[in-house]
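**Student:** this one's structure only:
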């Protein structure tokens, strides 16, 4: 014991004498931002990390709760015994009863600013090493596109938000006030324009990375939102010259074999084939199915989604009725799980049926679900589907809208009818003539059925000024149908067109202000 004590004293004495020397040396195992970027591969890995953050922005539960369930496209399966906080908070968003404490709406905010942070680190360190002009442009073009895409999403859901052009290094740089919505849009336009200038046109098959076509599509979408239709036309017409095309069948656009194909302008990447821990999955369809102890009949895989994920984003009859007779998109977008609900509102499926003219047989219930993201997979709650952000069909519809809103209705028809011909299989349902106002209504309805469950519907209602009337009218029908809805639900006012700034963010940053009504 004495020898051990003496040895410890000696070690401590040596440590004390040598501590200054040890502490003054750089630990080779300690990586800092200033020392990380040594090669182009380091930048490529960082760009990949920025792309990863987009998953939380576009396909997490908050994304479809806010983008689809908030609208007349989708509702939910009410389960009286499920009083979990997450469940009730999703109900609240759909019913317009959400408040600043809601735990579903902050996810989009958090994912967005995580992506912005990842982008800004790359921008701040792009000159740490010498890169070729081509490599530098490719890196900056991609991250500028990501930042523009994120801020465009955030400003439409939350209004003006803090603008970070560089990674904050101090508390003062971190806790800043909200910029105006116009200032955010100015940044989006600047970033998307720069991205379009730096990125190459798409080459097919695509890799899933941002291209000039994706940047110009984003720019066109922004200009349509801001009602700058001539600028939108200019951006979107360029996209039509880049080799994109529609698949012959609508359902083909979502097949796993066609990921990043000629109809894809930009999509969020998933790949279950990668080795753990790199493997990543898209499993939203399990959220969209009814709650089932065994999902095998519907998915081909035995999975229990009763207490975990199911019962949400249920297609409404209002949406199903919006499809015209002969529109092949209905069957490709929505299927029917046929079976029965039990006393606790859980479902047992006995078959999967087409939604076209569906009538449940005696003793059965038909529960619709979005089928466009359901494809063969091996593990429950893990699919290999990508999530579409922009498809070429939307480019055509945005271009048709931008032309029509300038009074060029005749010029808009070929772009609209290209989408409709694919939907109906021939030109029999082409639109031949309409007033400017009438054609705008047709285009917006076309967007609804073409882009169903791609998180576009709520944003379309807001940007076109239709959200308050459409959703209040829809709410009257909902409350007549569902006795569990509270009397105050679907009281849609101007304040409800934006979501609340997450309360946790306001507690952290006293310079943030809350949106009116929350």
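**Tutor:** Noted; the coordinates are in hand. Remember, it's a predicted structure, so these values are computed and weren't measured experimentally.
**Student:** every contact and neighbour count from this point should use C-alpha atoms.
**Tutor:** Fine.
**Student:** number of residues surrounding residue 320?
**Tutor:** 19 (other CA atoms under 10 Å).
**Student:** that one reaches residue 330, doesn't it?
**Tutor:** Yes: using CA atoms under 8 Å, residue 320 is in contact with residue 330, at 7.2 Å.
**Student:** and here's the other structure:
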């Protein structure tokens, strides 16, 4: 969970890491003009403003770790809307144990962020070299970041120990606090952060925690513990601030246009080894620059959730009569001709082909060569230029969202695309959810929030006046279904769907059954047991700390 007390050599390495963190958040170039930080001793740190910035930047840097937000997008594979290999394969079939590296990695990396935040909050208040304004801002950032790490701990593990001050691993022997205590601690940190954080920063500091980010996270925390009134109030506050939907959905996931009014908090990435993202590497194909691995792929369940452009539900049998009664072999023949199936993907929610490469659709890959997702795959070379991927024998969809086009990302494991943690569309949908849960039937405020997202996508507004129209949603239950669908398609590949199906307690219904190719052939079977609503406390933690009790079903 925590590092043991560092040696002098370890301290030197930590200072190198902290210096590196400067490049990751905020681009504080003036920090590079000082003496080499690997020559500093422990007693020389936490003295100057530069040290304080380095310490807080190290907390931001922790967010990029694989099991914090570095590979967060792969969590969709644990929802009904995606699947994959190498990541979460055992978790998809509920065949793991508390000894799994997935759980220990998540736990230790999140608590490392807590430890870094605690260190900053322990040292910064006593630093006389800081102006009051800078001191307050950095304390606000550290409190937000500590809350964000604890939010993730609560989301995945439930009740966890709360540590408010730095502690070495051998002394981390607290029992688990209750979920109520953890959520209250998160709320307290965020409430204090809200008072200290600015509304915005200069462009060079885009990506640092803001007042709006803290309010949104406090609302999200309330939503996750079903405190719908406070969640609604916080989201409504954010909705009155300067945030807005970016007019072009696709541009949200491109490096050139990612810093826009929709982004409330995101993980900052630059195209430099050690400071970039691996989304193209994990979600892209062999056609993507760098020859990528396609570890995660969208499921037919997700693709079929994208509505027709008139707002009616998509139905294969209405496009291709008798489709649902065909065998997998018959469908395989059908998909081998573009003219047979392309109409199934036309006149649909535009977010479908923005997010997913469907059969026979084109993709501009490495060296600006245009490829197409053909079935069956024949050759990536001329004249066919089929998209090659690590599932060539399987009839699968692949991601377009977050995947580099042409040569825009030269390093496959260090791409420049920021990863959104909270964006305004998410806030609108969470507001609609919280308010819909509180009142007897959806009202104008609920419709307004969800319809802003739909309108940006190019879909007709939901309404409660014309029962004959496909957009009719008059009851609380109707709106709940619409919110579930809208979150699935709007936030596809952003990692939140797994948390959604768990917090809604529907995972046992939607996460059990065959994982299919688009021909209907079974790839594997997904399993979700009641125990899987929470991850187990890593066995190494229970062995170390006898005060910790394991989650139900994992004993």
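**Tutor:** Noted; the coordinates are in hand. Please read these numbers as outputs of a predicted model, since none were measured by experiment.
**Student:** so what number do they get for TM-score?
**Tutor:** Once the chains are laid over each other, their TM-score by TM-score structural alignment, normalised by the length of structure 1 reads 0.79; 445 aligned residues with a CA RMSD of 3.0 Å.
**Student:** residue 65 of structure 2 against residue 111, yeah?
**Tutor:** No: at 11.8 Å, residue 65 of structure 2 does not count as touching residue 111 under the criterion of CA under 8 Å.
**Student:** which one's more surrounded, those two?
**Tutor:** residue 111 (23 against 17).
**Student:** next, the counterpart of the more buried one in structure 1: secondary structure please.
**Tutor:** By TM-score structural alignment, residue 111 of structure 2 lines up with residue 113 in structure 1. At residue 113 of structure 1 the chain is in helix, as set by DSSP: H, G, I helix; E, B strand; the rest coil.
**Student:** contacts only, for residue 113 of structure 1.
**Tutor:** By CA atoms under 8 Å, 6 or more residues apart in numbering, no residues touch residue 113 of structure 1.
**Student:** run a quick neighbour tally on residue 20 of structure 1.
**Tutor:** 10.
**Student:** counterpart of it over in structure 2?
**Tutor:** In structure 2, residue 20 of structure 1 lands on no residue (TM-score structural alignment).
**Student:** show me what secondary structure element comes after the host helix or strand of residue 20 of structure 1.
**Tutor:** Assessed by DSSP states H and E, residue 20 of structure 1 sits inside helix 2-24. The element immediately downstream of helix 2-24 of structure 1 (helix or strand, assigned by DSSP H and E) is helix 33-36.
**Student:** toward the C-terminus, what is the element adjacent to that following helix?
**Tutor:** Next in line after helix 33-36 of structure 1, if elements are assigned by DSSP H and E, sits helix 40-58.
**Student:** counting by contacts, list what the helix or strand that that following helix is followed by packs against.
**Tutor:** Proceeding N to C from helix 40-58 of structure 1, the next assigned helix or strand is helix 61-64, under DSSP H and E. Counting contacts by 3 or more CA pairs under 8 Å, 6 or more residues apart in numbering; DSSP states H and E, helix 61-64 of structure 1 is packed against helix 40-58, helix 106-125.
**Student:** looking at these, which is nearest to residue 209 of structure 1?
**Tutor:** Taking CA to CA, helix 40-58 is the member of these nearest to residue 209 of structure 1, at 8.5 Å.
**Student:** what sits up against the closest one?
**Tutor:** 36-37, 63-64, 107-109, 111-112, 114-116, 118-119, 122, 131, 135, 139, 142-143, 146, 150, 268-269, 387, 389, 455.
**Student:** what subset of the residues you listed is buried?
**Tutor:** Using 16 or more other CA atoms under 10 Å as the burial test, these include 37, 63-64, 107-109, 111-112, 114-116, 118-119, 122, 139, 142-143, 146, 150, 268-269, 387, 389, 455 as buried.
**Student:** done for today, thanks.
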